[in-house]
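>>> Quick one, fold the following:
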Amino acid sequence: MAQPSFADALVIQGQKDQEASEKAIRQAKRANAWMVVYRIMVAIAVLLIGSAITIATVYIGREYHNDSQNKAIAARDEEIARNYSKAQKNALLQAARDYNKRLFENPRAIGAIVDPFTNKPGSFNGNDDKEYHHILNAPGDTMAVLTIPKISVKLPIHHGADQDQLENGLGHLPGTSFPVGGKNTRAVITGHSGLPGKTLFTNLPDLRKGDLFFVTVAGETLAYKVKWIEVVLPTNTKVLRIKPGKDLVTLLTCTPYGINTHRLLVTGERTKWPLYTAAPALSPSVDEIIMYTAATILALWILLLIFHRRYVLGHHIRRYYGKPWNLRKPVRSWKHEESVVNPIAAGMPHVATPALNDDQ
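Sure, this is the predicted structure:
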C-alpha cells in the first residue's frame, strides 16, 4: 500500500489540528458555562441555607412558646381534675353565671379608657373589681382555654387584658361576661398579633363566617360558630355590649398587621357540637424542625459537591485549553506540552495543499 505523500500528510495533520482546536473550544465553552452555573448555585445555596436557619429559628422559638402555653393548659387541667369534684366544678361555673347575670342587669365599663395594645397609661386588668379575680381562678390565673382548629390555636385565657396577660397567652376583657355560656352573655377574648416568636392571634384574619372555635372551662367545652367579622376603631366599645338573648364570644386583636390602628372583632354565636370537627393542625415539633433543616442543608451540600466537581473539571479545562473568548492563544493539550495554533482563529485560510509529485 502506497504511503501518503508529504503534502497529503500536511493536510491530514492540519485537519487533525483543526479538529483538536475546535474540540478544545467546545470544552472550554462548556467549562465556562459550568463555572457560571456553579457560582450561581453557590449564591442560591448560601441564600437557601441562611433562609432555612432563619425560618427554623423562628419556628423553634414559636414551638418553645407553644410548649410553655400547653404546659400551662396541662397544669390547669391536671389541677382541676385532681383537686375539684364535680360539685366544685359546678360551683365554679355557677359563680361565673351569677356574675354574668349581675353584669347584664348592671353593665360595667368595658376595660378602661385606654386599650391594651397602645402601651399608654391605663389598665385592663380589672383591679377595681375585687370579685373578678376570684371567679374561675385556676392555677396560673387561667380561667379557660380557647381552641380554634382552623388556625391551629390552643391557648389559655387569663384574667385581665394588660401587657402581662397578653405577652403570655390571651386575655379576658374586664367588664364583659365570663366565657361560661348562657343567654345574655358576651365574653371578649383579646390577643396580640405579630409578636416575634409567638403566633397568638396573628392568623385570626383567616377566619370566615361559619368557622368554629371552642372554649373549655371547668371541664366543659362550648362550641361557637363565627357569625360577624368587623373592623372598628379602638374607642368603639359599644360593639362589645351584650346582645339580649344571645350567647356570644368575641375574639379581638389589633389590625392591620404592623400598623394596629383598628381592632378586628370576630364574634361567634353558641352552636351545637357538630358531628365532625377537624382536629387542630399540629405544629411541627422542635426535633422535626431541626431534622427538616438538617436535611435541607445536607441536600444543598451534596448539590454543591456535585457542582464543585464540575467546577474543578472546568478549571482544568480552562487551564489547558484556554478561554473560549481568547482563541488566538495557543491551545495546550492535556497530554502534550507543545502548542497548537488554531489556523482559523489566527486568520489563516484553511485550504487543501495541492499534492506534490515525488519528483517535485
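>>> C-alpha from now on. contacts and neighbour counts both.
Fine.
>>> residues in contact with the closest residue in space to A95 that isn't next to it in sequence?
Counting by CA to CA, 6 or more residues apart in numbering, the nearest residue to A95 once its immediate chain neighbours are dropped is I135, at 6.6 Å. Contact analysis of I135 by CA atoms under 8 Å, 6 or more residues apart in numbering lists L92, A95, A96.
>>> Check those for burial and list the buried ones.
L92, A96 (16 or more other CA atoms under 10 Å).
>>> Pull out the buried residues from stretch 313-322.
Judged by neighbour count using 16+ other CA under 10 Å, the buried positions of stretch 313-322 are G314, H315, I317, R318, Y320, Y321, G322.
>>> Need these in a markdown table (columns: distance to K246).
Converted to a markdown table, those look like this (distance: CA to CA, whole Å):
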| residue | distance to K246 |
| --- | --- |
| G314 | 75 |
| H315 | 77 |
| I317 | 80 |
| R318 | 80 |
| Y320 | 85 |
| Y321 | 85 |
| G322 | 84 |
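>>> can you list the residues you listed in CSV and add secondary structure and distance to K227?
Converted to CSV, those look like this (DSSP: H, G, I helix; E, B strand; the rest coil; distance: CA to CA, whole Å):
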residue, secondary structure, distance to K227
G314, helix, 65
H315, helix, 67
I317, helix, 70
R318, helix, 70
Y320, helix, 75
Y321, helix, 74
G322, coil, 73
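>>> picking up where we left off before, give me the subset of the contacts of I135 lying in helices.
Taking DSSP state H as the definition of helices, those contribute L92, A95, A96.
>>> ok, which stretches of the stretch 251-360 of the chain are strands?
For the stretch 251-360 of the chain, the strands defined by DSSP state E, counting those that start in this stretch occupy 262-271, 331-332, 339-340.
>>> Which strands or helices does the second one pack on?
Spelled out, it's strand 331-332. In this structure, strand 331-332 makes packing contacts with helix 286-321, strand 339-340, judged by 3 or more CA pairs under 8 Å, 6 or more residues apart in numbering; DSSP states H and E.
>>> deepest of the ones you listed, which one?
Per-residue neighbour counts averaged over each of the helices and strands packed on strand 331-332 give the maximum for helix 286-321, namely a mean of 16 (mean count of other CA atoms under 10 Å).
>>> this one as well, want them side by side:
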Amino acid sequence: MKKYNVHRSRARNAISWVLSLIMIVAGIALVASFFLAGRLDSTATNSDDPGGFNVPKLETTREENTSNAGPEDKTLELTVPAMSRIENDDVPYTTGTDEEALKTNAAIHLEGTGFPWDSEANVYIAGHRLGYPNTESWLTFWDLSNVGVGDDIYVTDANGTRYTYSVFKTFVVSPSDTHVTDTRPGKNIVTLQSCTLPDYKERLVVQGELTETTEKAA
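Next up is the predicted model:
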C-alpha cells in the first residue's frame, strides 16, 4: 500500500508539473500575441516619416542620369519566386514619400533611378516589411530575407518585355547610405529594399544583375 501511495504521489506531481508548464507556455503565447497584434496594426517601420519608410533621398533626377527610352507607361511588374507575396505585382515609378502609392501597391520604383531597358541602370524597388493592414502593401516584402544569391527576379515593362535578373548580393545598410542606388559601370542591375527585422532600423538590400531579356510574343 505504501508503494502504491508513492506511485500515486509521483503521478500527481508529474501531472501538476505538466499543467504548470502548459499554463506558462499559454501565458507567454498570450503576451506575445498581444504585442505582435499591436505591432502588426502599426505601419512598417519606426522612422519619422508618415509611412515609417526609409528610402534613399536622391538629389538628382532620372532625366539627368539615364535615357528616355522604353514605354511611355513607366509602371513595372515584379515577380520574385522566392517571395510568397510578390507575383505579377504592379510597381509604380514614384518618390519614396508618395504615401498613397506605398499603401496601394506592393512596392514602388524609386524616382530618380534607372529602368530595365536602360543599358546601364540600377532599378531601385522598395517595399514594406509590414505595410498597412487591408492594403496591397500588407506584408509584401516580409520574406525578402528568403531571397539569396542565385535566385531570379523578374521585372516586366508595360510593353510585356520581361527582364530576368540573377541575385548576386544581399547586405544590410543604414538609411543614410545612398550609395545603394548607384549604378555599376556597363551593367543593368535591380535592387530590392526593405527594412530589417526586428527593429526596422536599417535596410535589407538584395541586388541582381540582368541576365536575359524576353520580348512579348506577337
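>>> I'd guess L102 of the second structure is in a helix, am I close?
Yes - for L102 of the second structure, which was evaluated using DSSP: H, G, I helix; E, B strand; the rest coil, the result is membership in a helix.
>>> what's the neighbour count on Q94 of the first structure?
Other residues near Q94 of the first structure come to 15 when the count uses other CA atoms under 10 Å.
>>> quick one: what's aligned to it in the second structure?
Following TM-score structural alignment, no counterpart is assigned to Q94 of the first structure within the second structure.
>>> Let me see the contact set for Q94 of the first structure.
When the contact criterion is CA under 8 Å, 6+ apart, Q94 of the first structure has no partners at all.
>>> now do C254 of the first structure
The contact partners of C254 of the first structure, taken as CA under 8 Å, 6+ apart, are F117, H192, S193, N260, T261, H262, R263, L264.
>>> Could you rerun that using 7 Å?
For C254 of the first structure, the residues meeting the contact criterion (CA atoms under 7 Å, 6 or more residues apart in numbering) are H192, S193, N260, H262, R263, L264.
>>> for T164 of the second structure, same thing?
T164 of the second structure makes contact with D152, I153, Y154, V155, L210, T211, E212, T213 under the criterion CA under 7 Å, 6+ apart.
>>> Y4 of the second structure falls within a helix, correct?
Yes - residue state for Y4 of the second structure (three-state DSSP) corresponds to a helix.
>>> ok, how many other residues are close to it?
When counting by other CA under 10 Å, one arrives at 9 neighbours for Y4 of the second structure.
>>> swap in the one 10 residues further on?
Summarising burial for A14 of the second structure: neighbours were counted as other CA under 10 Å, giving 12.
>>> distance of it from Y93 of the second structure?
Distance from A14 of the second structure to Y93 of the second structure, counting by CA to CA, to the nearest Å: 63 Å.
>>> tell me the SS of M23 of the second structure?
helix.
>>> which one in the second structure is aligned with E78 of the first structure?
So E78 of the first structure corresponds to nothing, using TM-score structural alignment.
>>> tell me the SS of I125 of the second structure?
Assigned with three-state DSSP, I125 of the second structure falls in the strand class.
>>> and the residue mapped onto it from the first structure, how many neighbours?
For I125 of the second structure, the aligned position in the first structure is I189, judged by TM-score structural alignment. As a burial measure, I189 of the first structure scores 26 neighbours (other CA under 10 Å).
>>> I189 of the first structure and N260 of the first structure, how far apart?
If you go by CA to CA, the gap between I189 of the first structure and N260 of the first structure works out to 17 Å.
>>> One more: E19 of the first structure?
Looking at E19 of the first structure against N260 of the first structure, where the rule is CA to CA, the gap reads 71 Å.
>>> Strands along the second structure, start to end?
Taking DSSP state E as the criterion, the second structure contains strands spanning 76-79, 89-91, 93-94, 108-110, 121-126, 152-156, 162-173, 188-195, 203-214.
>>> Tell me which of the ones you listed approaches R8 of the second structure most closely.
Closest to R8 of the second structure of the strands of the second structure is strand 188-195 (CA to CA; 55.4 Å).
>>> now the closest one: which residue numbers in the first structure?
Taking TM-score structural alignment, strand 188-195 of the second structure hits residues 247-254 over in the first structure.
>>> Superpose on the second structure and give me the mean offset of that stretch.
Once superposed with the second structure, the aligned residues differ from stretch 247-254 of the first structure by a mean of 1.8 Å; criterion: mean CA distance after the TM-score superposition for the first structure.
>>> show me what contacts the closest residue to G182 of the first structure other than its chain neighbours?
Sequence neighbours aside, D247 is the residue nearest to G182 of the first structure in space, at 5.5 Å (criterion: CA to CA, 6+ apart). Each residue near D247 of the first structure by CA under 7 Å, 6+ apart is listed here: G181, G182, K183, N184, T185, R186, E269, R270.
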